[in-house]
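# Here is my input, please return the structure:
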Amino acid sequence: MSGARHTESSIPLRRNRDYNLWWSGAAVSQTGSFIMTVAVPMLILTNNGSASQAGLVAGASTIAKFAASFPAGALADRYSRRHLLLLSSLMQLAAVASVLTATAFHTTHLLHLTAAALVEGAGYALHTATELPLLRRIVPAPQRRTALGREQGRKAAAQLAGPPLGGVLFSWRPWAPFLATALCFLGVTTAALAIRTPLGPADQPRQKPPPHLPMGLVDGWCYVRRSAFMRYMVLWFALVNGAFAGLSFLLVVLCHDRGASPSAVGAAQAIGSTGAVLGALASTSLTAHLHQHRLRKLASGMLVFGSVAMTVPTLPAQLTGVAYGVALFLTPAVNVSFMNHMVQTVPEALTGRVSMTMMTAARSLNWLFVMAAGALADWWGPSVPLLALSGLFLLLACADLIRREPYGGPGR
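Below is the predicted model:
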């Protein structure tokens, strides 16, 4: 058995068939999700110019991701992850196909867009719940830090490609980005069908019956509650991800208010995403040399600098994207460091629930930040909510400076 594990670990990731299938399918699917981050707000802003309505629809998506995270984690630990992947991609495909049809026939309504955002967000949460358990199955332990770094790189690359593609397609035809997104969501469906490795848990015989679903929902939170480090990270991720949701939304509103075209808005997001791509490429090296506490302190400082720079009124769309990219740069390394800690310490039977407990926390305030950012932008302009987010990042930076963690401790 040890010899088999040694042979498996010696195979590089680039030759791991199932990992490459999963990585490719997820990359295409995430590109579709990022196309939507430009296409939906631009559709609403073009129709009636309301940042509040655009924020409402974006907020609905984040509410669905938040509300579905806990049950999705329990499902991923109890039912076939292959089937859950198929279900999640079909939910997302159905939602975007309905928006495609409505846009093509000029029958879009706010209620329909909100409902589609709820369904797509729930599908996204279900897809996310399977990611960490799936990675444990298809990647040997010695390669997981590298694989986690590549996961961040995949997301950053999708974030780099999706928004400008969405902007260009929307400039050509308003329905075109939704057609492209529908095709992208087929990527995970194809990957889920083609992966040969048993993804569990239903693929393996159980030695004891699983807990009832309500009990399973609590187990992940109980595990997190027992660790002071995990409790702190729950709060940190909730505030940072909520602020990031508002920051990403305000980038679109800010560029639109400054007269940028849809393609220029997409280009600004792509330029900003370059910061995340570069950060993802550097994440393996950064996490190998820096403790997570130091990474968080550095990341908090860059968040403050980047968000303040975005408020400069004379900044063109491209340079606004550069400021956004500065804010993003170190966040992939922080994510890799924390996920590696979870993979090393959390039992496999709890991986889905614990990871989605953290994901639920990370998404818990996104809807509030996006909706508040849209309302404040309508009342006082996008610079006011941007400055408020900068103040929050500054408070988090101060908290990280005050907090002490042993440098041999969690997140190494």
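
# Every contact and neighbour count from this point should use C-alpha atoms.
Will do.

# Residue 129 contacts residue 354, doesn't it?
No - assessed by C-alpha atoms under 8 Å, residue 129 is found out of contact with residue 354, at 9.7 Å.

# Now the common contact residues for these two.
Counting by C-alpha atoms under 8 Å, 6 or more residues apart in numbering, the shared contacts of residue 129 and residue 354 are residue 73.

# neighbour count winner among the two?
Taking other C-alpha atoms under 10 Å, residue 129 and residue 354 do not tie; residue 129 has more neighbours (31 against 27).

# and the residue lying closest to that one once chain neighbours are set aside, what does it touch?
Residue nearest to residue 129 in three dimensions, not counting chain neighbours: residue 73, with 5.1 Å by C-alpha to C-alpha, 6 or more residues apart in numbering. Contact analysis of residue 73 by C-alpha under 8 Å, 6+ apart lists 126, 129, 130, 217, 352, 353, 354, 355, 356, 357.

# So the fourth one, which state does it fall into?
If I follow you right, that is residue 217. helix (DSSP: H, G, I helix; E, B strand; the rest coil).

# shouldn't it be in contact with residue 68?
No - counting by C-alpha under 8 Å, residue 217 does not reach residue 68; the two are 11.3 Å apart.

# What distance do you get for residue 165 to residue 286?
Computed as C-alpha to C-alpha, to the nearest Å, the residue 165 to residue 286 distance reads 30 Å.

# Between the two, tell me which one has more neighbours.
The neighbour count for residue 165 versus residue 286, taken as other C-alpha under 10 Å, is higher for residue 165 (25 against 20).

# Which two among the contacts of residue 73 are spaced furthest apart?
130 and 217 (15.3 Å; C-alpha to C-alpha).

# Please identify which of those two sits among more neighbours.
Under the criterion of other C-alpha under 10 Å, the comparison of residue 130 against residue 217 puts residue 130 first, with 26 against 22.

# Tell me which residue is most central in this structure.
What sits nearest the mean C-alpha location of the chain, by C-alpha atoms, centre = their mean, is residue 155, with 7.5 Å.

# Which of the helices or strands spans that residue?
helix 144-172 (DSSP states H and E).

# buried stuff in that helix?
Using 16 or more other C-alpha atoms under 10 Å as the test for burial, helix 144-172 gives 144-171.

# Can you list the helices and strands that the strand or helix carrying residue 236 packs against?
According to DSSP H and E, residue 236 maps onto helix 228-257. With contacts taken as 3 or more C-alpha pairs under 8 Å, 6 or more residues apart in numbering; DSSP states H and E, helix 228-257 sits against helix 213-225, helix 262-289, helix 317-328, helix 351-363, helix 366-380, helix 383-402.

# one more, for comparison:
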Amino acid sequence: MLAADAVRVVAFAGLAAMIVAGRASLPLIIVVAVVETAAGTLFGTTEHAVLRGIVPAEQLPDAVARNEARGYGVSLVGPPLGGLLFGIAHTLPFVANVFSYLGSMIGVALIRRPMRPAREATPEKYGAALAEGVRFVAGEPFLRAVLFIAAPLNFAINGVIFTIVVSLQRHGTAPAVIGLTETVIGVGGLIGAFAAPMMQRRWRPATLTRLICLVATALLLLSAVLMTGVAAAVPIAVTLFLAPACNAALFGRLAATTPDRLQGRVLSVIFLAAGSASAAAPLLAGLLTTVWSGTATMLIFAAAVAVSAVVATVSHGLRQPAPELTTTRQAP
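Coordinates of the predicted model:
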């Protein structure tokens, strides 16, 4: 985690320096963006993997929910703050990034509790470690269910947000209104993150997962009808209201189910599948919106969520009783 933050500090400090020197170019910006995303993925996967080592097992779902709230909060505050800083001076947003990652490094360095068990005497090679993670996911009914639910669900939600923005642009909607639309969607997720602990205590992970899949399918169909206006964002905001509770419940149980030494490997497999599908969604949304229409594109994404709903409904893995939550924290 420290190494990932250090890479991002260097990348953004370099970009800020090139802007000051008047030598910033689009290829350089793309390289920095790729480096930042790669380091962020490494940091995020590790963060999820070590959570079990520093949080009592019975508090894992609440911890995941709080992290979700942090993410949605930052997604709401970050863009306007970045725009404000960019208006003052073009280098300021990137200098602010440097200080934010330095702050993250200080926070990580202040953690005194061991984040994982001791390493094996002879660490496995990368290929063997990845294969072990894939085998473990394939052999656990609960993890298989999560994999086949998360991939189409992430794909669809990421795609519909992009579709709404593109459709509003094509209808000549003012940029401020488009920004308001994205804010409405983000607020739904933020409120849902704060409500997640209460929802987790009321419903089991399987119930929450089926609920979000079934409700999301219906809401995406409604959003397709409302496609030409800002109202199309409201059903998506309601969908994201349910998402943090579902994520917290599933990842809390995943952390409790998976042995410590496999946490990172299993999460890498899950994130790779879900993230790959999600990354492809904007491209597909743009192509479909150009060839057909925003409404038709929304219907296709609704069909993808319906696939998740079917898996969540028929999966025996989700219905298996959760294992006993036992803490693995070590003495500092």
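
# And the TM-score between these chains?
The TM-score (TM-score structural alignment, normalised by the length of the second structure) is 0.82; 322 aligned residues with a C-alpha RMSD of 3.1 Å.

# if we can go back for a sec, what's the residue nearest to the centre of the first structure aligned with over in the second structure?
In the second structure, the residue matched to residue 155 of the first structure (TM-score structural alignment) is residue 71.

# with the second structure superposed, average distance for the helix holding residue 155 of the first structure?
Compared with the second structure after fitting, helix 144-172 of the first structure has a mean deviation of 3.2 Å; criterion: mean C-alpha distance after the TM-score superposition for the first structure.

# Show me what secondary structure element comes after that helix.
Following helix 144-172 of the first structure in sequence, per DSSP H and E, is helix 176-184.

# what helices or strands is that following helix leaning on?
Using 3+ C-alpha pairs under 8 Å, 6+ apart: helix 176-184 of the first structure touches helix 17-48, helix 81-104, helix 144-172.

# corresponding residues in the second structure for the very next helix or strand once past it?
Later in the chain than helix 176-184 of the first structure, the nearest helix or strand by DSSP H and E is helix 186-194. Under TM-score structural alignment, helix 186-194 of the first structure corresponds to residues 102-110 of the second structure.

# How far does the matching stretch sit from its chain's centre?
The chain centroid and the centroid of stretch 102-110 of the second structure are separated by 22 Å under C-alpha atoms, centre = their mean, to the nearest Å.

# Would you mark the buried spots in that stretch?
102, 104, 105.

# just checking, what residue in the first structure corresponds to residue 198 of the second structure?
Matched to the first structure by TM-score structural alignment, residue 198 of the second structure sits across from residue 285.

# do the same with residue 258 of the second structure
By TM-score structural alignment, residue 258 of the second structure lines up with residue 346.

# Excluding residues flanking it in the chain, which one is nearest its match?
Leaving aside its sequence neighbours, residue 346 of the first structure sits nearest to residue 354 (C-alpha to C-alpha, 6+ apart; 7.6 Å).

# surely the one you found meets residue 225?
No - counting by C-alpha under 8 Å, residue 225 is not a contact partner of residue 354 of the first structure; they are 10.5 Å apart.

# So residue 180 of the second structure versus residue 187 of the second structure, what's the distance?
Here the distance between residue 180 of the second structure and residue 187 of the second structure works out to 10 Å (C-alpha to C-alpha).

# burial measure for the closest residue in space to residue 224 of the second structure that isn't next to it in sequence, as a count.
Computed as C-alpha to C-alpha, 6+ apart, the closest residue to residue 224 of the second structure that is not its neighbour in sequence is residue 295, at 4.7 Å. For residue 295 of the second structure, the neighbour count with other C-alpha under 10 Å is 21.

# same question, residue 403 of the first structure
Considering only other C-alpha under 10 Å, residue 403 of the first structure is surrounded by 10 other residues.

# Repeat that for the one 5 residues further on.
Using other C-alpha under 10 Å, the number of residues around residue 408 of the first structure comes to 8.

# Need the three-state assignment for it.
coil.

# still on that earlier bit, between the helices and strands packed on helix 228-257 of the first structure, which one is closest to residue 27 of the first structure.
helix 262-289 (13.1 Å).

# Okay, buried residues for the one helix or strand residue 36 of the second structure maps to please.
Following DSSP H and E, one finds residue 36 of the second structure within helix 26-54. Across helix 26-54 of the second structure, burial judged by 16+ other C-alpha under 10 Å covers 32, 35-36, 39-46, 48-54.

# same check, this time on stretch 201-210 of the second structure
By neighbour count on 16+ other C-alpha under 10 Å, the buried set for stretch 201-210 of the second structure is 204, 205, 206, 207, 208, 209, 210.

# corresponding residue for the fourth one in the first structure?
What it means is residue 207 of the second structure. Using TM-score structural alignment, residue 207 of the second structure pairs with residue 294 in the first structure.

# what packs against the strand or helix carrying its match?
Secondary-structure assignment from DSSP H and E places residue 294 of the first structure in helix 292-310. Identification of packing neighbours for helix 292-310 of the first structure by 3+ C-alpha pairs under 8 Å, 6+ apart yields helix 317-328, helix 331-345, helix 383-402.

# Pull the residues that contact the last one.
The contact list for helix 383-402 of the first structure (C-alpha under 8 Å, 6+ apart) reads 236, 240, 243, 246-247, 250, 254, 293, 296-297, 300-301, 303-304, 307-308, 310-311, 373, 376-377.

# now stretch 223-231 of the second structure
With C-alpha under 8 Å, 6+ apart, stretch 223-231 of the second structure has contacts from 164, 167-168, 171, 177-178, 181, 232-236, 294-296, 298-299.

# end to end, how far does it reach?
8 Å.

# before we move on, what about stretch 279-299 of the first structure?
11 Å.

# chain center to it, what's the gap?
18 Å.

# how about residue 155 of the second structure, what's its partner in the first structure?
Under the alignment (TM-score structural alignment), residue 155 of the second structure maps onto residue 242 of the first structure.

# Looks like its match contacts residue 369 (just checking).
Yes - using C-alpha under 8 Å, residue 242 of the first structure is in contact with residue 369, at 5.7 Å.

# Tell me how many other residues surround residue 271 of the second structure.
19.

# Aligned to it, what sits in the first structure?
By TM-score structural alignment, residue 271 of the second structure lines up with residue 359.

# contacting residues for the closest residue in space to residue 322 of the first structure that isn't next to it in sequence?
Leaving out its chain neighbours, the residue that sits closest to residue 322 of the first structure by C-alpha to C-alpha, 6+ apart is residue 272, at 5.2 Å. Residue 272 of the first structure makes contact with 160, 320, 321, 322, 323, 324, 325, 326, 328 under the criterion C-alpha under 8 Å, 6+ apart.
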